[in-house]
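J.: predicted model and sequence follow; I will ask about them next.
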Amino acid sequence: MASVSHQPWWKEAVVYQVYPASFKDSKGDGIGDIQGLVSKLDYIKDLGVDVVWLSPMFKSPQVDMGYDISDYEDVHEPFGNLADMDELIDALHQRGMKLILDLVINHCSDQHAWFQESRSSRDNPKRDWYIWRPPTYDSKGNRQPPNNWRASFGGSVWEWDQRTEEYYLHYFAKEQPDFNWDNAETRKAIYNSAIRFWLDKGVDGFRVDTVNKYSKPAEFPDAPITDPSSPWQFAYPLFCNGPRIHEYLKEMVREAMDPYGDVMTVGELPCTPDAKEILRYVSAREHELNMVFHFDMVYTGMGTIRKYIPEPFDLRDVKTALAKWQCFIQDTDMWTTSFAENHDSARSISRFASDAPEYRAQSSKMLALMLTTLTGTLFIYQGQEIGMVNIPRDWPLEEYKDLETRNFFALMKEKTKNDPKEMSAAMDGIAYLARDHARTPMQWNDSLNAGFSVGNPWMRVHDNYREINVEKQINDDTSPLQFWKRLLRFRKTHKNLFIYGRFTEYDHENTALFTYTKSLDDNANPSLGETKEVKKALVCLNFSGVRQKIFLPEDCQSHTLELAISTNIGRVDGDNLEPYEGRVYWTQ
């Protein structure tokens, strides 16, 4: 890896994702808002965060929690208004922090004025801003969609429009029609409304939603039949990474972002397992995206055909997922990300460690130690820093709000004829994997509604808020919150090693321990922020509920090991790791 001197600001940034509806309500209506976020900026700053990523706060009917945007230049009224956004941007900049927004431009809401025009008639000037196709007909003369692709939330990707008697394409909900990026006029309008408008206000970058879906195939061939029980088939390999996607991204960055300086971009890039394809998106020479989220770890254990039907996995799968992208960027001009949670995933403690009361704090700290010692820009999701966990299994479906969750349940109910055993298994999957787990209100204290709101929250507060909350942890040196603060200082102090260092994994077949080293290349500059010249660190993580003997790699055995940090404050037991304990050693 090249010298770490003179690196872009976003490489060393710690990013904190805020889901606005669930973070902090300032008005008492049960819905989080921008002023609530402003009131907690000092808390976020004190954590050690450099950048806030604010999930969609744009005007929206909220069919898909704001990812159905009806006006890119306005704010969803319960969240606030444009003046509130101006105040947020100024307040962050005054604290030396930055703001990135979600850039949702593969699709918009069917209530957007552009789509309303497009669907008004076949000869409307904006008709071609979206993807319209005539029906096909089966052997019996019945009208059918243009192909058999399944939408992300279930059903066909095509929705029949009775007024103009054509289908429009939507990869997500039917209320989220896809833009036609082949139309240059459409692209120009998107750049002006969704990008330049916010950069002019002082926003510092974007998390780019579903970035590999803009370019559609010239034809729309049927997908292979992988689910014979359904007319709609898994088609992601056909509609991701289309023929003109890199042309469009280069144009977008060149025309809409470059004039504003070093705009941060991190792409959501699902269903792109080919490392060579990733290179085309994030190589600095390509000048498209700064980095992307690699979902290999987050997707571990999710069903291939239906994501909420879990598949078995063990720690080796997690290690493979992380090592793939840690190693791939080495000796390249690419960059990567370190994360384990976001608004679309279940809580990492419940997924990869243990959310049992006796282990959840340790699990939280162990996962934090892993994330902060991996190469790449670090992303933290709200509540992760206090160890929030999944919704309890006994919550009924009525407590789940997400469209994807409800559609999955309805589909399984139909397919199994509401068989009690099958539906119980479906709820097991939801309780393990649903996106709702990340969306319960932030747990600030043990007062009414966890201090999130004095009103009735839009989504039920987790039952454990009296045990897990910010106020309880903020002065407890052994808490996950305080450990996160300590880790973020530790990571920045030794940034050359942990943010930029070379990753080497050991003992891969071990299903309890994750062991790796981070080391400096000979040409790295150890003077940048280092308090001592540390060339190599050994990271030892116990992912089990049983004490484990540390695995010592052969190339570390001849060195003196010095304990740098541990999840067990003041009670480190020699060569043995306690359940869900993690340690970092300097090895000289």
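T.: Good, I have the coordinates.

J.: contacts, neighbours, all on C-alpha from now
T.: Will do.

J.: just to be sure, residue 484 is in a helix?
T.: Yes: under DSSP: H, G, I helix; E, B strand; the rest coil, residue 484 falls within a helix.

J.: apart from its neighbours in sequence, what residue is nearest it?
T.: residue 385 (6.2 Å; Cα to Cα, 6 or more residues apart in numbering).

J.: assumed the one you found was part of a helix.
T.: Yes: using three-state DSSP, the assignment for residue 385 is a helix.

J.: that one touches residue 487, doesn't it?
T.: No: checked against Cα atoms under 8 Å, the pair residue 385 and residue 487 is beyond contact range at 10.9 Å.

J.: ok, residue 55 - contacts?
T.: 17, 18, 19, 20, 101, 102 (Cα atoms under 8 Å, 6 or more residues apart in numbering).

J.: can you rerun that using 10 Å?
T.: Going by Cα atoms under 10 Å, 6 or more residues apart in numbering, residue 55 touches 17-21, 65-67, 100-103, 207, 342-343.

J.: second structure for comparison follows:
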Amino acid sequence: MEKVWWKESVVYQIYPRSFMDSNGDGIGDIQGIISKLDHLKDLGIDIIWLSPVYKSPNDDNGYDISDYKDIMDEFGTMADWEELLAQIHNRGMKLIMDLVVNHSSDEHEWFIEAKKSKDNPYRDYYIWRKGKDGKEPNNWESCFSGSAWKYDETTDEYFLHLFSKKQPDLNWENPTLRGEVYDMMKWWLDKGIDGFRMDVINFISKVDGLPDGEPQEGKKYVSGAPYFMNGPKIHEYLQEMHQQALSGYDVMTVGEMPGVSPEQAQLYTDEQCKEVNMVFQFEHVDLDSGPNGKWDLKPLDLKDLKWSLSRWQKGLEKAGWNSLYWNNHDQPRIVSRFGDDQNYHNESAKMLATLLHMMKGTPYIYQGEEIGMTNVKFDSIDDYRDIEILNMYKEKVEAGVPVKDIMKSIYVKGRDNARTPVQWNSSENAGFTTGTPWIKVNPNYREINAEKVVADSNSIYHYYRKLIQLRKQHEIIVYGDYDILHEDHPQVFAYTRTLGNEKLVVVCNFYGEDTTFELPEDLSSKHNTLLISNYNVEESEAISQIALRPYEARVYKLS
């Protein structure tokens, strides 16, 4: 397996709207990011992934792009962005940008032209169909609820939107459109960026004919996923993208790919295939969803998590590469989700970080994760901003679901949990803005904030710093093979990493009760080095049998 910089790096995702506001308008911006770069450098970050900062009407917080080569006014100017890139590079860090090319905004000039007539040169940049029997062309449901089609009176046809009505899907069958995308990518690469995170990139190839999804009793619209996830030409398009846009640059690419299996991910990320370096898959963050999707809450079963993470570790062991993440702008806060943010906030946040960062793959940290930010419970739906939450709420209220049940789902799974402003200090609005924030700050900012955790050597922040340092000091953490231990232990997630004659043992108590862990006899060793732990541990303590405290995590190097 080739050794390359992006395998040895740690990535930090910035969601700019919520990171830091420099001008008091309540919206995070590029100058705000620049002002906090030293926080990320001190943490040990190698790569910053910047969520979209392009021109956008903000129907889906920047993932609806109206101009791929300009900066959103609220965030600043192209000169601000160029300064950001220079400041990141001056600190020895790299920058990857979001690439959102499954869809554009309906306010993009391509779509404005496409709507004018059926013979407009831009018409075929999007996916248009005639209605069937006075209804939509098929029964596909949008990822944001309702039909995936919108009727356009001017031309008496429907256009496809797998997300919001203001996010029409681009037609990747059109070679001219693909050429426009590749030219745009090279334009950014020539500015000096270090790669792309590709939004729902495995949706770009649709099955010919766009057939109906499997009908479901009582549902007007159903998932069309089998006909657009990992579609028939996806590998052809990604290989062409590599050849036409990426091949001349030393960059990193990560493809967001819902519904991808380890076998498919191996093809996408195999170094011989020349597609993407790694994928974001969602299996492990869907394990607490019931049969009716993310809003159907069910408790996480640790055995499911062990099975999922282990099959991805083993599936991409020899070919391909894993991305490692708990949090992002679409996921609730992990310490509230799989940890205990009330009774064992510090311990469970550290345990979850240990479990992830010691695995094989490139770790991603989402803004605020390193300071232990938690989910939020706003009293009113009026305080929420996310289109997915608002659409779901409206749909469920109309269906007669009690508001308290809807709000419970939002508290646990809503995307706005990740989008409350970063808590920098204990001053008003957590130091994020001098104005009124675009979304309310989590009320716990006086207890949980960056200033406080940076000053506390026992904090979650300093634990993350140490995890990142260990990764740079021990090649085994990057390249060692993974093997699970005691797969059936109901409370402990433990595994080994092996590289040549070196071996690490990672032991994590996943729950808030004491438990015991016995090291397999073949791993017994006279000399063990404790690399990191989230409780005080005696160096001389024997590890053949370990009494683990609530959410305790330990990593030993065996020799």
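T.: Perfect, I can see it now. Being a predicted model, the structure only gives us computed values, none of them experimental.

J.: can you classify residue 586 of the first structure as helix, strand or coil?
T.: Quick answer, by three-state DSSP: residue 586 of the first structure is strand.

J.: what's it aligned with over in the second structure?
T.: Using TM-score structural alignment, the partner of residue 586 of the first structure in the second structure is residue 557.

J.: quick check: closest non-adjacent residue to that match.
T.: residue 504 (4.5 Å).

J.: which neighbours do residue 385 and residue 487 of the first structure have in common?
T.: 47, 365, 368, 481.

J.: can I assume the last one sits in a helix?
T.: Yes: when three-state DSSP is applied, residue 481 of the first structure is found to be in a helix.

J.: just checking, it touches residue 47?
T.: Yes: with contact defined as Cα atoms under 10 Å, residue 481 of the first structure and residue 47 form a contacting pair (8.0 Å).

J.: what is the equivalent residue in the second structure for residue 313 of the first structure?
T.: With TM-score structural alignment as the criterion, residue 313 of the first structure matches residue 300.

J.: quick one: residues contacting that match.
T.: Residues in contact with residue 300 of the second structure (Cα under 10 Å, 6+ apart) are 284, 285, 286, 287, 288, 289, 337, 338.

J.: among the residues you listed, name the buried ones.
T.: 284, 285, 287, 288, 289, 337, 338 (16 or more other Cα atoms under 10 Å).

J.: of these, closest to residue 57 of the second structure?
T.: residue 285 (29.2 Å; Cα to Cα).

J.: so the aligned partner of residue 487 of the second structure in the first structure: helix, strand or coil?
T.: In the first structure, the residue paired with residue 487 of the second structure according to TM-score structural alignment is residue 508. Secondary structure for residue 508 of the first structure, judged by three-state DSSP, is coil.

J.: ok, residue 17 of the second structure next?
T.: Going by three-state DSSP: residue 17 of the second structure is helix.

J.: run a quick neighbour tally on the counterpart of it in the first structure.
T.: Applying TM-score structural alignment, one finds that residue 17 of the second structure aligns to residue 21 in the first structure. If you count neighbours by other Cα atoms under 10 Å, residue 21 of the first structure ends up with 27.

J.: surely residue 352 of the second structure touches residue 327?
T.: No: look at residue 352 of the second structure against residue 327 with Cα under 10 Å: they stay out of range, at 11.0 Å.

J.: hey, what's in contact with both of the two?
T.: With Cα under 10 Å, 6+ apart, residue 352 of the second structure and residue 327 have common neighbours 334, 335.

J.: which residue numbers in the first structure go with stretch 106-121 of the second structure?
T.: Under the alignment (TM-score structural alignment), stretch 106-121 of the second structure falls on residues 110-125 in the first structure.

J.: now the matching stretch, how far from the centre of its chain.
T.: Relative to the centre of its chain, stretch 110-125 of the first structure is centred 32 Å away, using Cα atoms, centre = their mean, to the nearest Å.

J.: ends of it, how far apart?
T.: 17 Å (Cα to Cα, to the nearest Å).

J.: do stretch 156-164 of the first structure as well
T.: Termini of stretch 156-164 of the first structure sit 19 Å apart (Cα to Cα).

J.: where in the second structure does that stretch fall?
T.: The aligned range for stretch 156-164 of the first structure is 147-155, by TM-score structural alignment.

J.: name the member of the shared contacts of residue 385 and residue 487 of the first structure with the most neighbours.
T.: Neighbour max across those (other Cα under 10 Å) = residue 365, 29 neighbours.

J.: which residues touch the counterpart of it in the second structure?
T.: Under the alignment by TM-score structural alignment, residue 365 of the first structure pairs with residue 350 in the second structure. Counting by Cα under 10 Å, 6+ apart, residue 350 of the second structure touches 335, 339, 344, 370, 372, 459-464, 467, 508, 533-535, 551-553.

J.: quick one: classify residue 350 of the second structure as helix, strand or coil.
T.: Applying three-state DSSP: residue 350 of the second structure is helix.

J.: what about the strands in the stretch 251-400 of the first structure?
T.: 264-268, 291-293, 337-338, 377-381 (DSSP state E, counting those that start in this stretch).

J.: residue 326 of the first structure: which of those strands is closest?
T.: strand 337-338 (9.0 Å).

J.: show me what the closest one is packed up against.
T.: The contact analysis (3 or more Cα pairs under 10 Å, 6 or more residues apart in numbering; DSSP states H and E) places strand 337-338 of the first structure against strand 291-293, helix 315-328, helix 360-372, strand 377-381.
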